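Asks: sequence first, predicted model second:
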Amino acid sequence: MLLAAAAILVGFIILIWSADLFVAGAASIAENMGMSPIIIGLTIVSLGTSAPEILVSLTAAVSNAGDLAIGNAIGSNIANIGLVLGITVLVAPMMVHQSCMKKEMPVLLLVTFGAGMLLIDDELSNLDAGLMMGTLALIIIYMVRSQQQDAVLLEEAEEEYLHHLNPLRAWLTFALGLALLIASSRMLVWGSVTIAQTLGVSELVIGLTIVAIGTSLPELAATIASALRGHTEIALGNVIGSNLFNLLAVMAIPGIVGPESLEHAVITRDYPTMTFLTVFLALAIFISRKRSASTQGHSYVGRTVGMLLVSFYAGYYYWLYLSL
C-alpha cells in the first residue's frame, strides 16, 4: 500500500515535469522545421498538454484497466471545469471573447453530447473510438484554418509556448520527455490499480479522483498563471482544448486497444455531471455576455460563477463518496 502510494506520488511528479519537456522539445522541433507558432499552439502544444492523460490512458488500456482510463478522461474534464476553472475565476475574473461563444464553446458542447450518445449503450467500441479520433482530426484542421491569420493568437502562441531550442537540444529534450512520460505513466497506473484492489474500490473511482486530479494539475498551474498575467482568454482556451482532447483522444484510447464495457455509473453519474458542468459554463458565459455593457465583444465571468463551479465539484465528490 505504501509502495503503491509512493509510486503514485513520484509518478505524478515525473509525469508533470516530463510533459513540459515533451512539449518544449516537440514545439521546438516543429519550429525548426518551419511550422508557424499558431499551428504549433493548436496542434502539438494542445496534444502535448494532454500527454499525461493520453499516456496514462494508453498504459491503463493495455494493462486491462480500461475503467481507470475512462475515469481519467471524464474525471479530468470535471476537474478542469469545476476545480481548475473555478479556482482560476476566483483568482481573477475571466474575460471571454465573442469568438469563444461562436466557435470553441459550441464545439465543446456538440462533442460532449455526441460522445455521450456513443457511450449510452455502456460500451466503447472500436467504431466509437474511431469516430472520436476522426472528429478530433477534423476539429484540429478547422481550428488551424480558421485561426491561422489571427494576429492576437499568433502573439500569444509565440509568448506562451515556444522555447526556441536548437535542433540537437530539441530532439534530446523531446526524447527525454517521452521516455519519462512512459515510465511515469506505468508507475502511476500500477500504483492506482494496486490501491484500488487494496481498498476494494473500483478502478473507475480511482481514475475519477486520484488520477484525474493529478493529471489536471498542469492545467491548474498553467491556467492560474495565464490568468495572473492577464491572459484570461488563454485560461479558458486551455480548459476547452484540454476537455476536447480528453473526450476525443484520451477516452477513445481504450476503445482503440479493444472494445471496452463501461460501468453503468459512467452514464448515470459521471458523464451527466461532466455534461452539467459544461452546459453551466456555457450558460454563464452567455449570460455574462448578455449582461455585459463592455465594448469590443468582451464579457467577464465573475467570482460568483467560480464559487458555484467549486461547490458543484465538491458536491460531485460527496456523491462519489456516497456511492462507494
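Replies: Structure's in. What do you need?
Asks: for the rest of this, base every contact and every neighbour count on C-alpha atoms.
Replies: Noted.
Asks: and residue 29, what element?
Replies: Using DSSP states H and E, residue 29 sits in helix 2-32.
Asks: tell me what the helix or strand following that helix is packed against?
Replies: Towards the C-terminus, the helix or strand next in line after helix 2-32, according to DSSP H and E, is helix 37-40. Packed against helix 37-40 by the contact rule (3 or more Cα pairs under 8 Å, 6 or more residues apart in numbering; DSSP states H and E) you find helix 2-32, helix 126-147, helix 151-161.
Asks: second one coming, line it up with the first:
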Amino acid sequence: MIKILFFWFGVLLISAWAAHWGAGKLSFPLKMLRRQWGLTSSAGAALLAIVTASPEVSINITSAVRGVSDIGLGNLLGSNIISIPLIITVSYFASRKSYKNNQKHEQHLKNEFLALNKRTVKVLALPYLAIIVLTAFLTLPQGWRGLQPADGYIMLIAYVIFLFQAIMTGKQEGEEVSWSWTKLILSIAGAAAIAIGAYYIVRATENIVQILGIPQLIGGLFITGPLTTLPEIFQAWNVSKEGEITSGSTSVIADNVITLTIGFVPLALVSTVINDLTLYIINILFVALMPLFYTIFIREDKERYGFTKTEIITFNLLYLLYIMIILIFLL
C-alpha cells in the first residue's frame, strides 16, 4: 500500500512538472501579443494568466469528464486560496535585489516594501471580488444550489467582460515584434503537455485519496490545488526577479479569475453537486478574504502603493488560520 501511494505521488509530481513546462512554452505567443497590442503591466498580467491558469482549467475539464468533479471543485477553491499569499511572498523575495538606475526601488528595498502598479486594484482585485460574489450568488442559495450549466455560461460572460476591461484600461500604442516559428511549435507542444499533465494529476489524486480514505474535495483542496500553483510560483519568481514586479505578483489575481470563471465552466456543464455545504462556505469565505485583504492593504498614499513586509506576513497568517479551521472542522 505504501509503495503504491509513493508511486502515485511520483506520478503527481511528474505530471505537475509537465504542466509547468507546458505553461512556460505556451507563454511565448501571449508575451508577444502583449507587446504588439501595447498593454499595460496589469493588462499584461491578465493576458499571461491564461497560461498560468491553464493547468487548473485542464484539471477541471479532466475531473468533469472522469466523473470526479469534487477533485476539480477542490482544486478550484484550494488554488484560489493559497495562491495570493504564496505568490506575493515569492515576488517579495525575488525582488530583493538592486536594479540599475532605479533609486525608487532602492528605497523600497530599504523599507522592506513590495511596490505595485496603481492600476492593480481597479483592473484586477475589485473585478475579482465581484466575480467571487457572483460565484456565491450562483452556487449557494437553496433554490439553485450547486453548479448548473447556466451558471457556467454566466461565468464565461463574466470572464470576457473582465478581460476586455483589463485590456482596454490604459492601452498604449503597440510595437512591432518578431515571431519565432520554433517557439510557436514549442507552444503547441506546451499545450499538449498541459493536457497530459492535467489528466495524470487527476488520476493520481483519485488514487491517493482512495488509498488515504479522504474525500475527493479535500484531495482537490490540499493536494491538487497547491500543486497547480507551481507554474504561477515559477512565473512570479522569474518575472519579478527581472524587475517586472507588478506583472510577476499580480498575475495571480488574473489567474484566479480564470480559474473561477473558465475553470468553473466544465464543472457546471456536468451539474456538480455541493455535497458538503459547510466546507464549501468556509472555502468561498477564504477565497473572498484573500482579495479583500489585498484591496485593503494596497491602499494608495503619497509614499507607497503596494505591500509592507508585515502585510505580506499577514497574508500567510490568514492562510494558516484557514488550515486550522479546516482541521478543526474535519476533526
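Replies: Structure received. Model, not experiment: these values are computed from the prediction.
Asks: circling back: report the buried residues of the helix holding residue 29 of the first structure.
Replies: Along helix 2-32 of the first structure, these residues count as buried under the neighbour rule (16 or more other Cα atoms under 10 Å): 4-5, 7-9, 11-12, 14-16, 18-31.
Asks: before we move on, what about stretch 93-113 of the first structure?
Replies: Neighbour count says stretch 93-113 of the first structure has 93-97, 100-101, 104-105, 108-109, 111-112 buried, by 16+ other Cα under 10 Å.
Asks: could you identify the most distant pair in the residues you listed?
Replies: Put simply, by Cα to Cα the two of those set farthest apart are 93 and 111, 26.4 Å from each other.
Asks: please, where are all the strands along the first structure?
Replies: Counting by DSSP state E, the first structure has these strands, from start to end: 94-97, 123-124, 260-261, 298-301.
Asks: surely residue 49 of the first structure is in contact with residue 17?
Replies: No: between residue 49 of the first structure and residue 17 no contact is recorded; they are 11.2 Å apart, counting by Cα atoms under 8 Å.
Asks: residues near the aligned residue in the second structure for residue 66 of the first structure, how many?
Replies: Under the alignment (TM-score structural alignment), residue 66 of the first structure pairs with residue 69 in the second structure. Using other Cα atoms under 10 Å, the number of residues around residue 69 of the second structure comes to 27.
Asks: and the spatially closest residue to residue 69 of the second structure that is not a sequence neighbour, how many neighbours?
Replies: Setting aside the residues directly before and after it, residue 69 of the second structure is nearest to residue 63 in space (Cα to Cα, 6 or more residues apart in numbering), at 5.0 Å. Taking other Cα under 10 Å as the neighbour definition, residue 63 of the second structure ends up with a count of 25.
Asks: residue 63 of the second structure reaches residue 201, doesn't it?
Replies: No: Residue 63 of the second structure is beyond contact range of residue 201, at 9.7 Å (criterion: Cα under 8 Å).
Asks: what residues are up against the residue nearest to residue 69 of the second structure?
Replies: Contact partners of residue 63 of the second structure, counting by Cα atoms under 8 Å, 6 or more residues apart in numbering, are 69, 70, 71, 72, 202, 267.
Asks: and the gap between it and residue 287 of the second structure?
Replies: Applying Cα to Cα, to the nearest Å, one obtains 21 Å for the distance of residue 63 of the second structure from residue 287 of the second structure.
Asks: check residue 329 of the second structure too.
Replies: Residue 329 of the second structure sits 17 Å away from residue 287 of the second structure when distances are taken as Cα to Cα.
Asks: looking at those two, which is more packed in?
Replies: In terms of neighbours (other Cα under 10 Å), residue 287 is the more surrounded of residue 329 of the second structure and residue 287; the figures are 23 against 11.
Asks: the first structure: which residue goes with that one?
Replies: So, by TM-score structural alignment, residue 287 of the second structure is matched to residue 274.
Asks: contacting residues around the nearest residue to that match once chain neighbours are set aside?
Replies: Excluding the flanking residues, the one nearest residue 274 of the first structure by Cα to Cα, 6+ apart is residue 78, at 5.2 Å. Residue 78 of the first structure sits next to 273, 274, 277, 313 when contact means Cα under 8 Å, 6+ apart.
Asks: can you tell me what residue 78 of the first structure aligns to in the second structure?
Replies: In the second structure, the residue paired with residue 78 of the first structure is residue 81, using TM-score structural alignment.
Asks: give me the neighbour count for residue 278 of the second structure.
Replies: As a burial measure, residue 278 of the second structure scores 11 neighbours (other Cα under 10 Å).
Asks: map it onto the first structure.
Replies: The alignment partner of residue 278 of the second structure in the first structure, by TM-score structural alignment, is residue 265.
Asks: likewise for residue 206 of the second structure?
Replies: Taking TM-score structural alignment for the superposition, residue 206 of the second structure sits opposite residue 193 in the first structure.
Asks: its match reaches residue 203, doesn't it?
Replies: Yes: the pair formed by residue 193 of the first structure and residue 203 meets the contact definition of Cα under 8 Å, at 6.4 Å.
Asks: residue 105 of the first structure - nearest residue in space that isn't next to it in sequence?
Replies: Taking Cα to Cα, 6+ apart as the measure, residue 105 of the first structure lies nearest to residue 282, with 6.7 Å between them; neighbours along the chain are not counted.
Asks: next, count neighbours for that neighbour.
Replies: Residue 282 of the first structure sits with 18 neighbouring residues when counted by other Cα under 10 Å.
Asks: same thing with the one 10 residues further on?
Replies: Close neighbours of residue 292 of the first structure, defined as other Cα under 10 Å, add up to 14.
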